[in-house]
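Undergrad: sequence isn't available, so here's the structure alone:
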């Protein structure tokens, strides 16, 4: 709070009293930035339930608007106290009725205070949003207290509210929403809650609703309720008239059964007439191969065995790669034993994937086998200084790495060939010291300079020192460039004293782009390489305003190009303000329109609306 008070007290309302650049200069003198700051700060405080800061903002800001996304933020985390405060201080609700007896009474009770003349945009779908985030008490409050003009209370809306309340376990709230003379189950067909589905089955509701019958079959897999699945099946005629949605939900039910390892449910789904239809329809596609992926990542070898015996699977390589990533040794063993000879994986692909993720137990198992039976392995007699791997007949999707060989978990890239040295290089880059030593003792391929460079870039001191002491490879400039890019100042200092290879201008450029000001200061003082215009443009593009200010002071000769700056950062308004003062030539009408994009120009959302208004006022309407 002390910092907030200091910033407020030092912000100037008169534009003529701004001798130097500071964001404080704009806080109370620029109406759009004023509103933007209020909205951003309020969203942050509301989401965390920080009522003290919410009150501070209302005490200091006047005639602002609380955007709908602030309401969503509070509802998402169940901040009912904040929502009540916003309602009691909503000028849009009480401003015109300030002299009414009810409002006067509540003012005396200190519930209502609209002196700040702040209006709240309550929006819609707040009840559903609270229910989806499991805050039924907030949902009930919204429904009871939020101005009714903000809502559409049609039949579809009521149905969605009742279903959402039932899903959240708010049965009393759901019952209260049911129109007089109706049964709550008439509005519950979209509900995924087990108890509700069971009531729907007992009431025979799925006889007349084949769409939700299919959807419920999928939901019941996770609950392990084969009995209810069978009962729903008996309430439908097969094949159904509308087979498209049945096939979709049936497939995902099969996928869920593979993921949970439930062979009995999977067998019933596949042997069911609709399951047989689905297998026939998808026989020529690769969609069914996704089933073994779900089983492999969970280590469910019994499911994999069943799929194999039924002849459903035609591709195994991606299941093997996924099992390695998920560290499922049992799945790896089964897949190696059942891998078809007709399916090809490039040499070193499997070894490299295990190295990236540090799967030493899997590597030890594979190393114990005859290399000829392991797909995507490598012949044991490869030369230690070999420079090429086997050329693949086709590309394969594997885990990608960044410029410093650090793996991106959860993503994939297509690759066709591997170097024999890739596994040890990637083990080093990703900090798997036990694997680095294992490769050195058990494999002949060795590593390249990328091993020690990437280990240094990613901050793995122990590996760097071991590789250096054991004379594996020396450093290149990529080591210090990479360490600077990642903000590892201690590693940069160590390399400066011990590496000998130095760095390039990319060290400062990348450190600036990633916002590492202390790194920039050290490199500026202790190295002579300097930086390029990329440092300033990169820092601008990523919103590192503190870095931009420092670069402008120390490298005044650089002026950013109007072609290379892309502002997609959380503080882009502040970047625009800086550019407005120092590099206004960039903000041409064409550039502004390109930055905003078609969607924002048509319907700016959230805090971006204030940036849009500011740009319109300053650079489009003038």
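TA: Structure received. Only a predicted model underlies this, so the values are computations on that prediction, with no experimental measurement involved.

Undergrad: please make it C-alpha for all contacts and neighbour counts, starting now.
TA: Fine.

Undergrad: would you map the helices across the stretch 501-622 of the chain?
TA: 506-513, 517-526, 533-541, 545-554, 572-582, 589-602, 608-615 (DSSP state H, counting those that start in this stretch).

Undergrad: would you mind giving those helices as a markdown table with distance to residue 316 and mean neighbour count added?
TA: Listed next are the helices of the stretch 501-622 of the chain as a markdown table, based on distance: least, Cα to Cα, whole Å; neighbours: other Cα atoms under 10 Å:
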| stretch | distance to residue 316 | mean neighbour count |
| --- | --- | --- |
| helix 506-513 | 40 | 26 |
| helix 517-526 | 47 | 17 |
| helix 533-541 | 43 | 24 |
| helix 545-554 | 49 | 17 |
| helix 572-582 | 46 | 18 |
| helix 589-602 | 42 | 13 |
| helix 608-615 | 47 | 19 |
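
Undergrad: nearest to residue 496, of the ones you listed?
TA: Residue 496 lies closest to helix 517-526 among the helices of the stretch 501-622 of the chain, at 8.9 Å (Cα to Cα).

Undergrad: and the closest one, what does it pack onto?
TA: helix 506-513 (3 or more Cα pairs under 8 Å, 6 or more residues apart in numbering; DSSP states H and E).

Undergrad: now render the helices of the stretch 501-622 of the chain as a markdown table, adding distance to residue 342.
TA: Output for the helices of the stretch 501-622 of the chain, formatted as a markdown table (distance: least, Cα to Cα, whole Å):
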| stretch | distance to residue 342 |
| --- | --- |
| helix 506-513 | 46 |
| helix 517-526 | 53 |
| helix 533-541 | 48 |
| helix 545-554 | 56 |
| helix 572-582 | 54 |
| helix 589-602 | 49 |
| helix 608-615 | 54 |
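
Undergrad: out of those, which comes closest to residue 482?
TA: The nearest among the helices of the stretch 501-622 of the chain, by Cα to Cα, is helix 506-513 at 7.0 Å.

Undergrad: okay, one more to line up with it:
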């Protein structure tokens, strides 16, 4: 890095230098960062909120962690994400937790969530037994407080049964009965089975059966076919049209086929639009055969996948009514301007003879979901 700084022709401005210093220092290269500091500036100014483990160790060794409780809270969160329990204990020991502020409890909560997702049982135990961990548990049980982090859900979606067992045994509640759903969504079949046998009973108003009508939607979306088959054969879990629709969105043809053969919910017209827009030609073709009533409507191609040419040929062959003059003009315009990419101008040239002229309508709004 020093060689690049000395020999590259580009002259960095101060904003660029600040970014270089911050990346170097927070990544642990504190000594190098100190050699390129602006006059009258301390490297610690670049460190406190985003320090990684090596940089946290430097802050600890030089007494800065003890002076700044907010920086310590950030350090706890970083160390939970990276799995450094010994360093976490050193940081936590520097601060009294007899009076815990909201920021400290928030970071502790988020840190426990990260540790649970990684399956770090030793870290989860230590954090849960700390005074801050007990404060997090009290807050989770307080119905008047909104909680974002849910360590049970995080452990479930990554299949860490040992973490789930510990948390359940020590009174951590499954507030929204989401743990089972998250295990299924993550494709963690062993975890699903364990939860059905071992999770504490849910209240009448908040139970796994109450969520069963959509329990298969996420596994379908995420291509977890074995989970779907097991749920279908062994539980009362159900699904909605979102199951096949979202499977089509992600290109999961085998899931679509299985749902069609074994479930009655079907899909929505959006499934065709999603499959075409995301370039899943094999799914789009299958949907055309099974659900011919779903014909996409738009005044231009609604999304431009890498195989745009293939999808336009597919539309021409199987949905010819979609390719109106306005559709062709709008699509051609997008390929030349707003959505121009690589060789797309060649596709626009091919469209020219059949769809001459410019679009006369503005692009119709398309709501494209983000799958999580």
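TA: That came through, no problem. Quick caveat: nothing in here was measured; it's all calculated off a predicted structure.

Undergrad: next up, the contacts around the residue lying closest to residue 81 of the second structure once chain neighbours are set aside.
TA: Nearest residue to residue 81 of the second structure, sequence neighbours excluded (Cα to Cα, 6 or more residues apart in numbering): residue 114, at 5.5 Å. Residues in contact with residue 114 of the second structure (Cα atoms under 8 Å, 6 or more residues apart in numbering) are 80-81, 151, 154.

Undergrad: residue in the first structure matching residue 114 of the second structure?
TA: Aligned by TM-score structural alignment, residue 114 of the second structure pairs with residue 256 of the first structure.

Undergrad: roughly how far does that match sit from residue 217 of the first structure?
TA: Distance, residue 256 of the first structure to residue 217 of the first structure, by Cα to Cα, to the nearest Å: 11 Å.

Undergrad: residue 479 of the first structure now?
TA: In terms of Cα to Cα, residue 479 of the first structure sits 55 Å off from residue 217 of the first structure.

Undergrad: neighbour-wise, which of those two wins?
TA: Per other Cα atoms under 10 Å, whichever of residue 479 of the first structure and residue 217 has more neighbours is residue 479, with 31 against 25.

Undergrad: the more buried one and residue 539 of the first structure, how far apart?
TA: With distances taken as Cα to Cα, residue 479 of the first structure is found 22 Å from residue 539 of the first structure.

Undergrad: with residue 276 of the first structure instead?
TA: Taken as Cα to Cα, the span from residue 276 of the first structure to residue 539 of the first structure is 57 Å.

Undergrad: before we move on, what about residue 440 of the first structure?
TA: With Cα to Cα as the criterion, residue 440 of the first structure and residue 539 of the first structure are 40 Å apart.

Undergrad: swap in residue 68 of the first structure?
TA: 31 Å.

Undergrad: thinking again about what came up before, narrow the contacts of residue 114 of the second structure to those in helices?
TA: 80-81, 151, 154 (DSSP state H).

Undergrad: out of those, who's nearest residue 185 of the second structure?
TA: For those, the nearest to residue 185 of the second structure is residue 154 (11.2 Å; Cα to Cα).

Undergrad: wouldn't that closest one be in contact with residue 117 here?
TA: Yes: Residue 154 of the second structure is within contact range of residue 117, at 4.7 Å (criterion: Cα atoms under 8 Å).

Undergrad: by how much does the longest helix that the second structure contains deviate from the first structure on average?
TA: The longest helix of the second structure (DSSP H) is helix 102-118. By mean Cα distance after the TM-score superposition for the first structure, the fitted helix 102-118 of the second structure averages 1.7 Å away from its aligned residues in the first structure.

Undergrad: what's the angle between the helix or strand following that helix and helix 102-118?
TA: Sequence-wise, the next helix or strand downstream of helix 102-118 of the second structure (DSSP states H and E) is helix 121-129. Orientation check (axes from the mean of the first three to the mean of the last three Cα atoms, to 10 degrees): helix 121-129 of the second structure against helix 102-118 gives 150 degrees.

Undergrad: buried sites along the helix or strand immediately after helix 121-129 of the second structure in the chain?
TA: Per DSSP H and E, the first helix or strand lying C-terminal to helix 121-129 of the second structure is helix 131-141. By 16 or more other Cα atoms under 10 Å, the buried positions in helix 131-141 of the second structure come out as 131-133, 135-137, 139-141.

Undergrad: ditto for stretch 361-379 of the first structure
TA: 362-363, 366-367, 374-378.

Undergrad: ok, now stretch 37-46 of the second structure?
TA: So for stretch 37-46 of the second structure, counting by 16+ other Cα under 10 Å, buried means 43-44, 46.

Undergrad: correct me, but residue 158 of the second structure touches residue 117?
TA: Yes: between residue 158 of the second structure and residue 117 there is a contact at 6.2 Å, judged by Cα under 8 Å.

Undergrad: would you say residue 19 of the second structure is within a strand?
TA: No: counting by DSSP: H, G, I helix; E, B strand; the rest coil, residue 19 of the second structure is not found in a strand; it is helix.

Undergrad: what's the offset of the longest helix of the second structure from the middle of its chain?
TA: A distance of 17 Å separates the centroid of the chain from that of helix 102-118 of the second structure, by Cα atoms, centre = their mean, to the nearest Å.

Undergrad: which parts of that helix are buried?
TA: Neighbour-count burial for helix 102-118 of the second structure [16+ other Cα under 10 Å]: 104-118.

Undergrad: out of those, which comes closest to residue 288 of the second structure?
TA: If you rank those by distance to residue 288 of the second structure using Cα to Cα, residue 117 comes first, at 39.8 Å.
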